[in-house]
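[1] Sequence first, predicted coordinates after that:
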Amino acid sequence: MKVLLKLTDISVYAGDTCLLEPISLTLKQNVPLTILGQTGSGKSLLAQAIMGLLPNGLTSTGTIELFGKEMTLKERQSLWGSKLVMLPQEPWNALDPLMKGVEQVKEVYQYVQNKTPQESLRLSMDDLRNVGLSGSEYKRPDQLSGGMAQRLAISAATAGGANFILADEPTKGLDVSRRDDVVRLLQSRSAAGGLLTITHDVAIARQLGGDLMVMKAGCLVEQGVAEQILRNPQADYTQALIEAEPKTWIDAEPVSKESHDEILIVNQLSLKRGGRILFEGLSFTIRKGEVVGVVGDSGCGKSSLGDALLNLLPFTNGTISRLNHEAKPHQWLKLYQDPPSAFSASVSLGQLLNDLVRLHRIDVQRIQPLMRRLKLPKGILERNCLEVSGGELQRFAILRSLLLDPVFLFADEPTSRLDPITAKEVTELLVELANETGCAVLLVSHDPDLIRKTCDQVISL
């Protein structure tokens, strides 16, 4: 069986600090390799080292062989698009915000594969329909949900014909049916080549099969055949990842309706967006301290509902009544599905936090205990939003929200960037926030098991 990739003692350093311990691996044609681990375990660093995309200040050691030949950085970069492609972890950082989706896929066919404009358009339309974007081909990325943007980024990245794919968290933020579609797309696009997938999702590792490597804190924990490891893990850490899947969680205790005041009443709400009715005739009540779950396929209106409740989006018909008139505007908050869209990259996270403290006169003594609770290292405050992982940035977003003492928190897929262990911890933290402070939480998720195990009431769209 042909060896497509061979790594020998690959390490990554920031100065003298080792971020990724020496790792060796072999990836063979038609045998998927999945790297499973928590946020910050070094998975993405390994992929960036292979591609030659390490951030400034980081260096790698060891040897990298592609297609049977040891290659320099420039030689690997010359293969981008045509033979080797990396799917981005954050779709917003990979898409042109001003271009319509079909045009972004079309130009790859046209300029990488040298197809005619007409053939490129036809292939692009087919690709987008195959990933569930029929009817959204001519929308810009900002007009798409997070899951839809992820599928657009995957289509654009694979349109160049490369059949050796490095996929960095390709299914985060997607509902189960769309997740399965993306996995099938990756499998078909890499059928004649290789697939290296980085994920924190145990279900993805199980679905892809092939070989599996489990990483933690820059070190390899165990490796072998995926089916064997997931059925009989040898490492405690691998067992913990498996046990952290939402379907294994204990059901939450429901909030007593008699002892909690109503904070928001929705009556016969209808919402139309882009000429399409997302939902109509929706009525429900949210009480203080209650966790309300919203589930449904990507693009069905989950995020739009939360935005409408926060007056961030106009609705078509119905009424929304807020009953807590003592709360300040900044105490009605949103946790964004894609953390990079909520932060400026021009300053450090520490500066953003200082601005928040100064603006709202927050006690700085509250910061460190919350950072420890969210497992955020102190050094993260010296970096900007592009220099941390998606999971770390989401936890920082939660920190920023908690400091404002919210009365209503719209959490839009708050764990879609997190590994199972951290996702469970963060979800439990949001539930604790509701219980301890009386903050009402509207929790949107593509995972019905997470919603079922966590929420006091469920809204299905």
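    In hand now; what should we look at?

[2] Going by C-alpha atoms from here, please, whenever you check contacts or count neighbours.
    Noted.

[3] does M215 belong to a helix or a strand, and which?
    M215 is part of strand 211-216, with elements assigned from DSSP states H and E.

[4] which helices and strands sit right next to that strand?
    strand 33-37, strand 219-225, helix 226-231 (3 or more C-alpha pairs under 8 Å, 6 or more residues apart in numbering; DSSP states H and E).

[5] which helices and strands does the first one pack with?
    So that's strand 33-37. helix 43-51, strand 194-199, helix 202-208, strand 211-216.

[6] Of all those, which one comes closest to R417?
    Among the helices and strands packed on strand 33-37, strand 194-199 comes nearest to R417, with 10.0 Å by C-alpha to C-alpha.

[7] now what about that closest one, what contacts it?
    Here strand 194-199 makes contact (C-alpha atoms under 8 Å, 6 or more residues apart in numbering) with 4, 27-37, 43-44, 163-170, 186-187, 205.

[8] coming back round to it: which of the helices and strands packed on strand 33-37 is buried the deepest?
    Stretch with highest mean neighbour count among those: strand 194-199 (a mean of 26; mean count of other C-alpha atoms under 10 Å).

[9] Of all the residues in the helix or strand hosting K272, which ones are buried?
    Element membership for K272, per DSSP H and E: strand 262-273. Within strand 262-273, the residues scored as buried using 16 or more other C-alpha atoms under 10 Å are E262, I263, L264, I265, V266, L269, S270, L271, K272.

[10] Stretch 255-263 too?
    For stretch 255-263, burial by neighbour count (16+ other C-alpha under 10 Å) applies to V255, E262, I263.

[11] next up, a second structure to put side by side with the first:
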Amino acid sequence: MTTTISSSPALLAVDGLGIQVNGRHLLRDIAFTLQPGEALALVGESGAGKSLLAQAIMGNLPPALKATGSITIEGTTTRADDAAARRALWGRRLALLPQEPSLALNPLTRLAPQLAEVHALLHGQGWPQAKGLAQAQLAAAGLGEATQHYPWQLSGGMAQRAVAAITLAGGAQVLMVDEPTKGLDAHWRDRTIDLFRGVLAAGGCLLTITHDLAVAQALGGKVIVLREGQVVEHGDIATVATRPSHPFTRQLLAADPARWDAFAAPTPGDTVVRARGIAKSYGGRSLFAAMDLDLHAGERIAVQGPSGTGKSTLGNVLLGLLVPDTGSVQRAPQLRPHAFQKLYQDPVSSFAPHASLAQSLRDAARLHGHAWAAVLQRLQQLRIPESLLARRPEQVSGGELQRIALARVLLAQPALLFADEPTSRLDPITQQEALGVLLAAVRETGAALMLVTHDEHIAAAVGTRTLDFSANARAAMPRAPAAAGVLHNAAP
């Protein structure tokens, strides 16, 4: 059923929105209104239902979930469970930047044609003009050299920017963005925020799902704090951020990584990996060159730098997943075959899509000789209920899947763990808890940890050394790293 209310100035109004599955409430009685130029941030614990709320507004909830309440877009009201009634608005008037870019991009189509399709199909541009617009917009997003790449050839941050460009190209006035700055360095985070400000300045409205309260404050407007599917606090973001009224909001703010104390420094042990003169290029572009690096048992190296500069590629070379163009990598010969592990930036792509999470974890436990009780104990430490394990990977939140991936990789008891943005989908409270579990595990086993993060505060709290991939660091620092302190890769 559709009702038109022509006098309503709101671009988006949500009234009594709830989501249930098998009689269990995932979201309860959510209501808000957004006028032209208004922004609303949704913050809260991982798995609280934030992404489900956006999917319900779009009308693309999984079939097993039932929505109640109503959605009003530009004066037209539809039942929340009438997904078909809003489908015609997709892209043109209603758009969602999803949390997982790997699921949003077509893996079999190059990047520029995917963006050009938006201009051709939504705006009626001729194909030559659509291609030209796509090239220009990708260049503005720092992807000018990647226009003919396939999605699987992009770094996580590059894919995030690509999906943002495609989403914004539709020109929808009602824009929802789900964790839009995860995997982005400070430069591109700020550029992305400016793009969203442009949507507001043009008379659109913005619903932002984020764990980064600094992003919410930069966008301004209102905030809703969710916990266990219910609103625990709402109001102006400036007021809530400085004078929170609910204990959970205060806990969320107190857990900001900027307020963390540094984790205790370990005592480095024997060499686990030794790299000499390693270099790697991709698509004719040098990512890193003539790098020397020693990794010792127990130490923690924070890896930082802009998106697409080779951080993940370095990990793949050190783990033996890629062969360096030049140089050599030696791994301690006494280590087990599974001693080198990677915690992937995109957790969805690291799980078998059609297997239950329980099956994936049971397979890993069997491979590494662990009892199922030990798996459940680790999940309990990470606040993952056993009931989630009956689901497939796409049926849990990004933050829940990220923690399950952490539990799985720790079953291998790695000697070297390359953790690529392992907490990027987690709220600050869960970030701190998950990293505490991770560091306790590597301390117990004496593993070396390489942690890729764009959060300078997490890097400072966790890392005992820092490997900096920024252009200034590469240009200024020597080729060979010191045995301790700050490591730098050499300039190409």
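    Good, I have the coordinates. These numbers come from a predicted model, not from an experiment.

[12] rewinding a little: what helices or strands is the strand holding K272 of structure 1 leaning on?
    With contacts taken as 3+ C-alpha pairs under 8 Å, 6+ apart, strand 262-273 of structure 1 sits against strand 276-287, strand 317-322.

[13] That one maps to which residues in structure 2?
    Under TM-score structural alignment, the counterpart of strand 262-273 of structure 1 in structure 2 spans residues 271-282.

[14] Could you check which helix or strand contains the corresponding residue of structure 1 for L175 of structure 2?
    Under the alignment (TM-score structural alignment), L175 of structure 2 pairs with I165 in structure 1. Taking DSSP H and E as the criterion, I165 of structure 1 maps to strand 164-168.

[15] average offset between that strand and structure 2?
    Strand 164-168 of structure 1, aligned to structure 2 and superposed, deviates on average by 1.0 Å (mean C-alpha distance after the TM-score superposition for structure 1).

[16] Show me what secondary structure element comes after that strand.
    Strand 164-168 of structure 1 is succeeded, C-terminally, by helix 176-189 (DSSP H and E).

[17] That following helix vs structure 2 - mean distance after superposition?
    Its matched residues in structure 2 lie on average 1.7 Å from helix 176-189 of structure 1 after superposition (mean C-alpha distance after the TM-score superposition for structure 1).

[18] Taking strand 164-168 as reference, get the angle to that helix.
    Per axes from the mean of the first three to the mean of the last three C-alpha atoms, to 10 degrees, the angle that helix 176-189 of structure 1 makes with strand 164-168 is 150 degrees.

[19] The helix ranked longest in structure 2 aligns to what range in structure 1?
    For structure 2, the helix with the greatest residue count under DSSP state H is helix 428-445. Helix 428-445 of structure 2 corresponds to residues 420-437 of structure 1 when matched by TM-score structural alignment.

[20] Residues in contact with the matching stretch: which ones?
    Contacts for stretch 420-437 of structure 1 (C-alpha under 8 Å, 6+ apart): 38-39, 200-202, 240-242, 244-246, 288-291, 374, 395, 415-416, 439-441, 454.

[21] How about stretch 151-166 of structure 1?
    Stretch 151-166 of structure 1 has contacts (C-alpha under 8 Å, 6+ apart) with 47, 81-88, 91, 94-95, 101, 104-106, 108-109, 112-113, 127-128, 131, 133, 170, 182, 186, 189-198.

[22] again with stretch 106-123 of structure 1
    Against stretch 106-123 of structure 1 from outside (C-alpha under 8 Å, 6+ apart): G81, S82, V102, E103, S124, A156, A159, G160, G161.

[23] returning to what we had before: of the contacts of stretch 420-437 of structure 1, select the buried ones using a ChimeraX command.
    Burial among the contacts of stretch 420-437 of structure 1 is assessed by 16+ other C-alpha under 10 Å; the matching ChimeraX selection reads:
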select :38,39,200,201,202,241,242,244,245,246,288,289,290,291,374,395,415,416,439,440,441,454
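
[24] among the contacts of stretch 420-437 of structure 1, which are in strands?
    Judged by DSSP state E, the contacts of stretch 420-437 of structure 1 include V291, A440, V441 as members of strands.

[25] Closest to M71 of structure 1 out of the residues you listed?
    M71 of structure 1 has its nearest neighbour among those in V441, at 50.9 Å by C-alpha to C-alpha.

[26] just checking, the closest one touches P406?
    No - using C-alpha atoms under 8 Å, V441 of structure 1 is not in contact with P406; the gap is 9.3 Å.

[27] Can you report how many residues lie near G193 of structure 1?
    22 (other C-alpha atoms under 10 Å).

[28] what residue of structure 2 takes the place of K6 of structure 1?
    Aligning on TM-score structural alignment places K6 of structure 1 opposite A13 in structure 2.

[29] Pull out the buried positions in the strand or helix carrying its match.
    Taking DSSP H and E as the definition, A13 of structure 2 sits inside strand 12-21. Neighbour counts over strand 12-21 of structure 2 (16+ other C-alpha under 10 Å) mark L12, A13, V14, D15, G16, L17, G18, I19 as buried.

[30] Pretty sure the third one sits against T68.
    No - under the criterion of C-alpha under 8 Å, V14 of structure 2 is not in contact with T68, lying 10.7 Å apart.
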